[in-house]
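Chemist: give me coordinates for this.
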Amino acid sequence: MLSSVRTWLDPSENHRLGERPDYRFSLANERTFLAWLRTGLALIGGGLAVAQFLSGGLARDVLALVLLALGGLVAVRALDHWARCERAIRRGAELPPSRFPAVLALLVTFGAGALLAMVLAGAVGR
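Modeler: Below is the predicted model:
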């Protein structure tokens, strides 16, 4: 675990592995990382919006906290996936598989359903 964190914070670790890849692959990996960061920021923004604009109550607080936590989780997962992909690219290995996009899509769908239920129940706009 500690070695993973070190590779997150010290990119020179990756430069000592394998061969120098075509820079386009590294840049594509970085763009994917930035897209995941935007997703995490959007979830955090959604959590703040839920906390600010929905009527008070336990459901609002739980939904806001879930969105905020999920946004933070997406950011950490993005960093880990970026580092693992960068290592694989430099080694000429297969890219690491990830179930996280599917899990995230299901969680976002669940969150959208919860928000829809709250809107239909009249929790918004009061």
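Chemist: only C-alpha atoms for contact and neighbour calcs from this point on.
Modeler: Noted.
Chemist: and stretch 18-32, how far out from the chain middle?
Modeler: Distance, stretch centre to chain centre, for stretch 18-32: 20 Å (CA atoms, centre = their mean, to the nearest Å).
Chemist: nope, stretch 95-110 is what I was after
Modeler: 9 Å.
Chemist: give me the contact list for it.
Modeler: With CA atoms under 8 Å, 6 or more residues apart in numbering as the contact definition, stretch 95-110 has outside contacts at 81, 84-85, 88-89.
Chemist: inside strands: which ones of those?
Modeler: When DSSP state E is applied, these are split such that none fall in strands.
Chemist: buried ones in the longest helix out of those in the chain, by neighbour count?
Modeler: Using DSSP state H to define each element, the chain has its longest helix at helix 58-91. Going by neighbour count (16 or more other CA atoms under 10 Å), the buried part of helix 58-91 is 60-61, 63-68, 70-72, 74-90.
Chemist: which strands and helices sit next to that helix?
Modeler: For helix 58-91, the packing partners by 3 or more CA pairs under 8 Å, 6 or more residues apart in numbering; DSSP states H and E come out as helix 2-9, helix 12-15, helix 23-53.
Chemist: buried residues in the second one?
Modeler: By neighbour count, with 16+ other CA under 10 Å as the criterion, the buried positions of helix 12-15 are Asn14.
Chemist: next: the longest one.
Modeler: Neighbour-count burial for helix 23-53 flags 26, 29-30, 33-34, 36-37, 39-41, 43-47, 50-51 (criterion: 16+ other CA under 10 Å).
Chemist: picking that back up, what angle do the longest helix of the chain and helix 23-53 make?
Modeler: 170 degrees (axes from the mean of the first three to the mean of the last three CA atoms, to 10 degrees).
Chemist: one more, for comparison:
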Amino acid sequence: MEEPIPRKPPSDVDPRVLLAAERTLLSWTRTGLALMGFGFVVARFGWFLREMAAMGEVTPDPDGSRASLWMGTTLIALGIGVLIGSTFRYRRYHRALTRGDLTLPGSGMGTTLALILALLGLIMLASFLNMGLLR
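Modeler: Next up is the predicted model:
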């Protein structure tokens, strides 16, 4: 039977590196929470439009409230995905550090998030233009 590969004890790892990884996790956590909060605001924007239409401020647009609910729900789901993904990413990196592997995690998660948010922003802009909110 093969002997297991000995792991470096965590005391051999520079604590600054572990703390930097934890700060990164906390940054991702703030990003996920902000996405979820903003998603809630966007989802409630449809309610605001319906109230304004009831007061006669704007013409009613049934597609506007559905679009804001869809976009808000997407942002909330994206926030949840960021929280889950960042947790797995942190655990993987922490395990690698305690084993003595100093391989840095890739930039895929941040890049993917930025591209999804840019696409969602374009959809929101098109939706606002379609509703006549940006005249």
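Chemist: now the TM-score, please.
Modeler: Overlay of the two chains. TM-score (TM-score structural alignment, normalised by the length of the first structure): 0.77; 110 aligned residues with a CA RMSD of 2.1 Å.
Chemist: look up how far Arg91 of the first structure lies from the residue nearest to the spatial centre of the first structure.
Modeler: With distances taken as CA atoms, centre = their mean, Val74 lies nearest the centre of the first structure, 1.9 Å away. To Arg91 of the first structure, Val74 of the first structure is 25 Å away according to CA to CA, to the nearest Å.
Chemist: aligned partner of Arg95 of the second structure in the first structure?
Modeler: The equivalent of Arg95 of the second structure in the first structure is Arg87 (alignment by TM-score structural alignment).
Chemist: identify the residues contacting the residue nearest to the centre of the first structure.
Modeler: Val74 of the first structure makes contact with 36-37, 39-40, according to CA under 8 Å, 6+ apart.
Chemist: if we go to the second structure, which of those residues are intact?
Modeler: Contacts from these that recur in the second structure, judged by both residues aligned by TM-score structural alignment, their matches' CA atoms under 8 Å, are 36-37, 39-40.
Chemist: with distance to Val124 of the first structure added, can I get the helices and strands packed on helix 58-91 of the first structure in a markdown table?
Modeler: Below are these laid out as a markdown table (distance: least, CA to CA, whole Å):
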| stretch | distance to Val124 of the first structure |
| --- | --- |
| helix 2-9 | 40 |
| helix 12-15 | 48 |
| helix 23-53 | 7 |
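Chemist: and of the ones you listed, who's closest to Val119 of the first structure?
Modeler: Closest to Val119 of the first structure of these is helix 23-53 (CA to CA; 11.2 Å).
Chemist: can you name the residues of the second structure that that closest one overlays?
Modeler: Under the alignment (TM-score structural alignment), helix 23-53 of the first structure falls on residues 15-45 in the second structure.
Chemist: name the nearest residue to Cys46 of the second structure, sequence neighbours excluded.
Modeler: Actually, residue 46 of the second structure is Gly. It isn't Cys. Spatially, and ignoring its direct neighbours in sequence, Gly46 of the second structure is nearest to Ser65 (3.7 Å; CA to CA, 6 or more residues apart in numbering).
Chemist: that neighbour touches Arg50, doesn't it?
Modeler: Yes - at 7.3 Å, Ser65 of the second structure counts as touching Arg50 under the criterion of CA atoms under 8 Å.
Chemist: who's in contact with Val50 of the first structure?
Modeler: 60, 63-64.
Chemist: 6 Å instead, please
Modeler: Going by CA atoms under 6 Å, 6 or more residues apart in numbering, Val50 of the first structure touches Ala64.
Chemist: likewise Val124 of the first structure?
Modeler: Leu54.
Chemist: any idea how far Leu48 of the first structure is from it?
Modeler: Going from Val124 of the first structure to Leu48 of the first structure by CA to CA gives 14 Å.
Chemist: what residues does the closest residue in space to Ala49 of the first structure that isn't next to it in sequence make contact with?
Modeler: Distance criterion CA to CA, 6+ apart; nearest residue to Ala49 of the first structure, sequence neighbours excluded, is Ala64 at 7.9 Å. Taking CA under 6 Å, 6+ apart, we find Ala64 of the first structure in contact with 47, 50-51.
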